[in-house]
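> below are the sequence and a predicted model for it; my questions follow.
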Amino acid sequence: MFVNNYNDALAFIHGRTKFKKIPTLDRMRDFMKRLGNPHEKVKAIHVTGTNGKGSTTAYLRDLIAEQGYNVGTFTSPFIEKFNERISVNGKMISDEEIVRLVNIIGPVVKEMDSDWRDREGGPTEFEIVTAMMFVYFAEGHVDYAVIEVGIGGLFDSTNVITPLMSVITTVAMDHAHILGDTIAKIATHKAGIIKYKKPILIGKLPDEAIKVVKQVAKEKEAPLLIMDKDFSSKVKLEQGWGEKFDFSDSRGEISNIHISMEGFHQIENATLAIETFIQFAELEGINYSNKDIKNAIQKTQWLGRFELLNKEPLVVIDGAHNTAAMKRISQLLRKEFADREVYVILAILADKQPNEMLDELLKLPNVHVTVTRFEGPRKVTKLADFKLHDNVKYVEHWQEAIGEVISNMSLDDMLLITGSLYFISEVRNNFEG
C-alpha cells in the first residue's frame, strides 16, 4: 500500500507543492491519461467566479438532487474537514475513501515526479485532490457533478473537463499575482472554462468582464446567457433570517422563492443557479416543477456564508475574503443590522486586500472592528501592515480578541467574524469544540 491510514494520506496530499511557476494543463492531462481519463466519464457543470462559487454550487447540487439524482460536488477550501471537498448529495466522503483514493493516485504521482523532474516536477496538491475527485466520481458514485474551479479557470486543474455547461458567478479583483491586475485579465482566466458549443451562464459581471466573456463565447460558438438580460430576479421583503425573491426568464416567472441564507448576493447566486438548472434540465431531458425549484432552494445551506453560530448575542461567521465580498457584507449590515451595534473581528491573508477590506467596514457608523491574526495555510496579514485607525483595535491572537469583544457586548449586539474562509474554519471548529 502507498499509505496505511488517513493521517498518512493527508500528509502525502498536503506535503505536495502548492503552485508551479509556469501555468499549464499539460501535467494534469498527462495525469488523467495515466489514470485512464476518468474525467471523461463525469457529466458535470463547471463553476468559476471571484465570489459566489460555493453557494451557487450548493444551490445547483440541491436543485439537481431534488430530481432524485446523486450529485457530486468538488469545492474548496473546506470549513470543518478536508473530506468536504469531495461530497455526494452534501455528504463528505469517508476517511477510508480518502485512503483508498490516495493509494490509487499515489503511485502515479511518484511516476510523474520522475518523468516530470525536468519540467517543475510532478502534480501539485490541488492537482492530486482534483484527480481523486475525478476517479471517485467516475466510479459511478454520482449521476452528475458540480465542479468548482480552484483559482481562475484557464489553467485550473479542473479545466481538463468538457462540461455540460459552464458558469461564471462574479469577476472582481482577487489573486492578482496569479490572474492579473485588471478586471479584463481576470475575466480572461475565468472565461477559460468556456468550451466549444457548451452553454455559458454568467452573473452580475462588470462591463469589461462581460466584454471578454462575450468575445470568448463568440469564438467558442457557446450560447451565452446573462443575468438581468436573459433571466432576472426581483427582491421581496422578508421577515426573519433569509431572503425572498421572484425569478423570471423567457419561460415565465417563479414567485416567492425563499432562501435560508442572508444577503442580496445570495439572491443573485440562487438566480444564477436556477437558470443554470433550467438549461441543464432542458439539455438532459429532465422534467421538473416550479415547486421542485422552490423546495430545493429553500433547503440549501452552505457553511461559512453569513452562518449563524449563536442567537443571543448574535454571532455570525462569513468567509468574505476580498474587497468585493466585503462590500457585499457592508451592504448586508447596512440593510439588515443598522439598528444594532456590530462588532467585527477581522483576519485576512496577506495576499488579499486587507486595508481596502477594512475601509469597507469602517464606512458604517455602527461597526466596531478588531483586527487580529490566525494560523493560516498561507501568510496572514500582520497587524503592523494594517493602516492605523483610532477606532480600530489590534489584537494579535483571535481567541483573545473574541474574549475581549464578547465581554463588552450586550445581548442586543452582533458579533461578525470574517476576512478569510480559512480563518472562520478555525473559529468554527473552536466554537463547536
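Arrived safely. Source: prediction; values computed, not measured. Numbering: from 1, shown residues only.

> only C-alpha atoms for contact and neighbour calcs from this point on.
Noted.

> which element, helix or strand, includes Gln298?
Element membership of Gln298, judged by DSSP states H and E, is helix 290-299.

> what is that helix packed up against?
helix 53-65, strand 252-259 (3 or more Cα pairs under 8 Å, 6 or more residues apart in numbering; DSSP states H and E).

> compute the inter-axis angle for the shortest one and helix 290-299.
To tie it back to what came earlier, the one meant is strand 252-259. Put simply, strand 252-259 runs at 30 degrees to helix 290-299, going by axes from the mean of the first three to the mean of the last three Cα atoms, to 10 degrees.

> again, but for the longest one
What separates the directions of helix 53-65 and helix 290-299 is an angle of 140 degrees, with the same axes, to 10 degrees.

> now find how far off-centre helix 53-65 is within its chain.
Offset of helix 53-65 from its chain centre (Cα atoms, centre = their mean, to the nearest Å): 11 Å.

> okay, now the one to match up with it:
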Amino acid sequence: MFQTYEDALGWIHARLRLGMKPGLKRMEWMMEKLNHPERRIKTVHIGGTNGKGSTVTFLRSILQEGKYKVGTFTSPYFEQFNERIAVNGQPINDQEIVQLTNVIKPLSDELEQTDLGAPTEFEVITAMSFYYFAYVNPVDVVLYEVGLGGRLDSTNIIHPLLSIITSIGLDHTNILGESYEEIAYEKAGIIKNGVSIITAVKQPGALKVIRQKAKERKATCYLLGEQFSVLNHESVSAGEKFSLHSIFQSYEELELSMMGEHQVENASLAVMATQLLNKYYSFMLEEEHVKNGLKKAYWPGRFEIMSNSPLVIIDGAHNEEGITTLIHELEKRYSDKKINIIFTALSDKKLDKIIMKLDKIADKITFVDFDFPRAARSEELFALSQNRNKHLSEDWKKAISHEINELNANEMLVITGSLYFLSEIKPFLVESFS
C-alpha cells in the first residue's frame, strides 16, 4: 500500500511505459470489480479534436453559478497532476490520490495476470475518477473529457445525460485515421442510444458521419448553425461578446473573458448543453447563471496574456487546427506587431504543416527542447522550418528570458506548442513577471 503522494504518483506515471491500448475490456473488468461506480453518477461526455477543455470549463462554470456541485475529468493537467480529477474547479488533494491509488493498484495487479493485460496510465486514472465521484465525493454531475478519439476511449463506458463533439481535426491520424470521415467515426463512437448529441463540427463529410451515427442511435442532434446559432459576435480587448439563439431560448450580450472566435463556439456548445439539462433533466439554470458563468470561466494556456508590457502570450496550439486558430487571432488582434515565436511540440504531430503555418506569420521563430518522453528535438523542428530568421536552443529558460529582454514596443512574444511544455514554463513566466 502506498503511504506517500510521491510513491502513488510514481506508480501511476510508471504505467506510461505501457503506452496506449485502445479498447474498453480492461475498464469494464475494473468497473465490475468496483461494483460499477460509473453507473452511479450523472455525466456529460465531451469529445472532439480541439476545444474539449474549454467547453468543459464553460459548462462547469455555468453549473457552479447555479449552485451545482460539479466534478470534472480532464487531460492533460496544466500545473499539477491532481487537476485531472476536480470538484468545482478545485483539484483533489494529495491524500485522496493516495487513497484512490490504493484502491486501484490491487485491481491493476490482478488484471495484469489475465489475458487482458495491465491497465494503462489513462485507464488507471479514469477508474480512479469513477470511484472517487461515486463513493468518495459524490457530486451532482461529472463532465468527462475524452482522452483520445472516443469509440475506444477509456471514458466511453458511461451512459451520459448528453454528449458533445466540439470539432474534428486531423490529429492523431496514426491512431484515428487519415481523413475527417475516419476521425469523425471514432469521435462519434461516444454517441449513445437515445442520448442527445451537440456539435460544432463543420466539415461536410465528418458531419455526415456524425448525423448517421446519431440516426442509428436514435439520438437527437443539435448542430451549431442549425438548432442554435451565434449572432453579433464581436472581439473586444477583454475577450469576446456575442448573442446565442436556439430553438429553446435566446441570450443577448453574452461575454467571455477567454479570447478567440473558437472560444465563442465552445461557449455556445456549453450554453446549448445547459438548455438541454434544464429542459430534460430539471437542472435549474437561469439566464444569470449562464451570463455569470461564461464571464467567470477561465482555462489556462489558451491565448493567455502573461504580460502586457512587454506583450507575452502563451497558447496551447498543439495541432494544425490549433495553430490555424492561433494565427487567425494574432492577425485579427495584433496586425501592427512583429511576432516572435517560441515553439516546441510532441514528435507524433504533423510538424511539417504546423511549422509551415508558423513560418508565414513569424518575424522570428525559436525552437526549443523540453523534457518529455515524446518531445520533438529542437534540431528536428529547426530543420523543418523555412523561416529566414530561425533559431534553436536546448535551454528554454534562456531562450524565453532572452526574447523577453529583447522585445521592443512594436513586438510581441508568442510561446506555443505542446500543452505539456506550457505547463512547465508557466510557473517560470509567473515568477519572471512578478
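Yep, that arrived. All of these numbers come straight from a predicted model, not from anything done at the bench.

> as a markdown table, the helices and strands packed on helix 290-299 of the first structure with distance to Arg119 of the first structure would be great.
Listed next are those as a markdown table, based on distance: least, Cα to Cα, whole Å:
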| stretch | distance to Arg119 of the first structure |
| --- | --- |
| helix 53-65 | 32 |
| strand 252-259 | 48 |
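
> sorry, back to before: the helix holding Gln298 of the first structure vs the second structure, average offset?
With mean Cα distance after the TM-score superposition for the first structure, helix 290-299 of the first structure departs from the second structure by a mean of 0.9 Å once superposed.

> in the second structure, what residues pair with that helix?
Aligning helix 290-299 of the first structure against the second structure (TM-score structural alignment) gives residues 287-296.

> which of the helices and strands packed on helix 290-299 of the first structure sits most buried?
Of all those, helix 53-65 has the most neighbours on average by mean count of other Cα atoms under 10 Å, namely a mean of 26.

> just how off-centre is the helix holding Gln298 of the first structure within its chain?
21 Å.

> list the buried residues of that helix.
For helix 290-299 of the first structure, burial by neighbour count (16 or more other Cα atoms under 10 Å) applies to Ile293, Lys294, Asn295, Ala296, Ile297, Gln298.

> now the third one: how far from Glu66 of the first structure?
The spacing between Asn295 of the first structure and Glu66 of the first structure, counted by Cα to Cα, to the nearest Å, is 8 Å.

> same check on Asn429 of the first structure?
The gap separating Asn429 of the first structure from Glu66 of the first structure is 30 Å, by Cα to Cα.

> returning to what we had before: which stretch among the helices and strands packed on helix 290-299 of the first structure comes nearest Asn159 of the first structure?
Distances from Asn159 of the first structure to each of these were compared by Cα to Cα, and the smallest falls on helix 53-65, at 15.2 Å.

> run through who's touching the closest one.
47, 71-73, 75-76, 89-90, 145-148, 169, 266, 269-270, 272-274, 276-277, 292-293, 296-297, 299-302, 305 (Cα atoms under 8 Å, 6 or more residues apart in numbering).

> what is the helix or strand following that helix packed up against?
Next along the chain after helix 53-65 of the first structure, taking DSSP H and E as the criterion, comes strand 71-74. If you count contacts as 3+ Cα pairs under 8 Å, 6+ apart, strand 71-74 of the first structure packs onto helix 53-65, strand 86-88, strand 144-148.

> compared with the second structure, how much does strand 71-74 of the first structure deviate?
With the two structures superposed, strand 71-74 of the first structure lies on average 0.3 Å from its match in the second structure, counting by mean Cα distance after the TM-score superposition for the first structure.

> whereabouts in the second structure does that strand align?
Aligning strand 71-74 of the first structure against the second structure (TM-score structural alignment) gives residues 70-73.

> any residues touching the matching stretch, and which ones?
By Cα under 8 Å, 6+ apart, stretch 70-73 of the second structure touches 56, 60, 63-64, 84-89, 126, 129, 133, 139-145.

> check stretch 109-117 of the second structure too.
With Cα under 8 Å, 6+ apart, stretch 109-117 of the second structure has contacts from Lys25, Arg26, Trp29, Met30, Ala118, Pro119.

> and for stretch 27-46 of the second structure?
Counting by Cα under 8 Å, 6+ apart, 52, 55-56, 107, 111, 123, 127, 130-131, 133-135, 138-146, 154, 157-166, 190 sit against stretch 27-46 of the second structure.

> how about a cut-off of 7 Å?
52, 107, 123, 130-131, 134, 140-146, 154, 158, 160-165 (Cα atoms under 7 Å, 6 or more residues apart in numbering).

> ditto for stretch 323-335 of the second structure
Under the contact criterion Cα under 7 Å, 6+ apart, stretch 323-335 of the second structure has outside partners Gly260, Ala317, Ile354.

> again, 6 Å this time
Stretch 323-335 of the second structure is contacted by residues Ala317 when judged by Cα atoms under 6 Å, 6 or more residues apart in numbering.

> what range in the first structure matches it?
Per TM-score structural alignment, the counterpart of stretch 323-335 of the second structure in the first structure is residues 326-338.

> and that stretch, how far out from the chain middle?
With Cα atoms, centre = their mean, you get 20 Å for stretch 326-338 of the first structure.

> perfect, that will be all.
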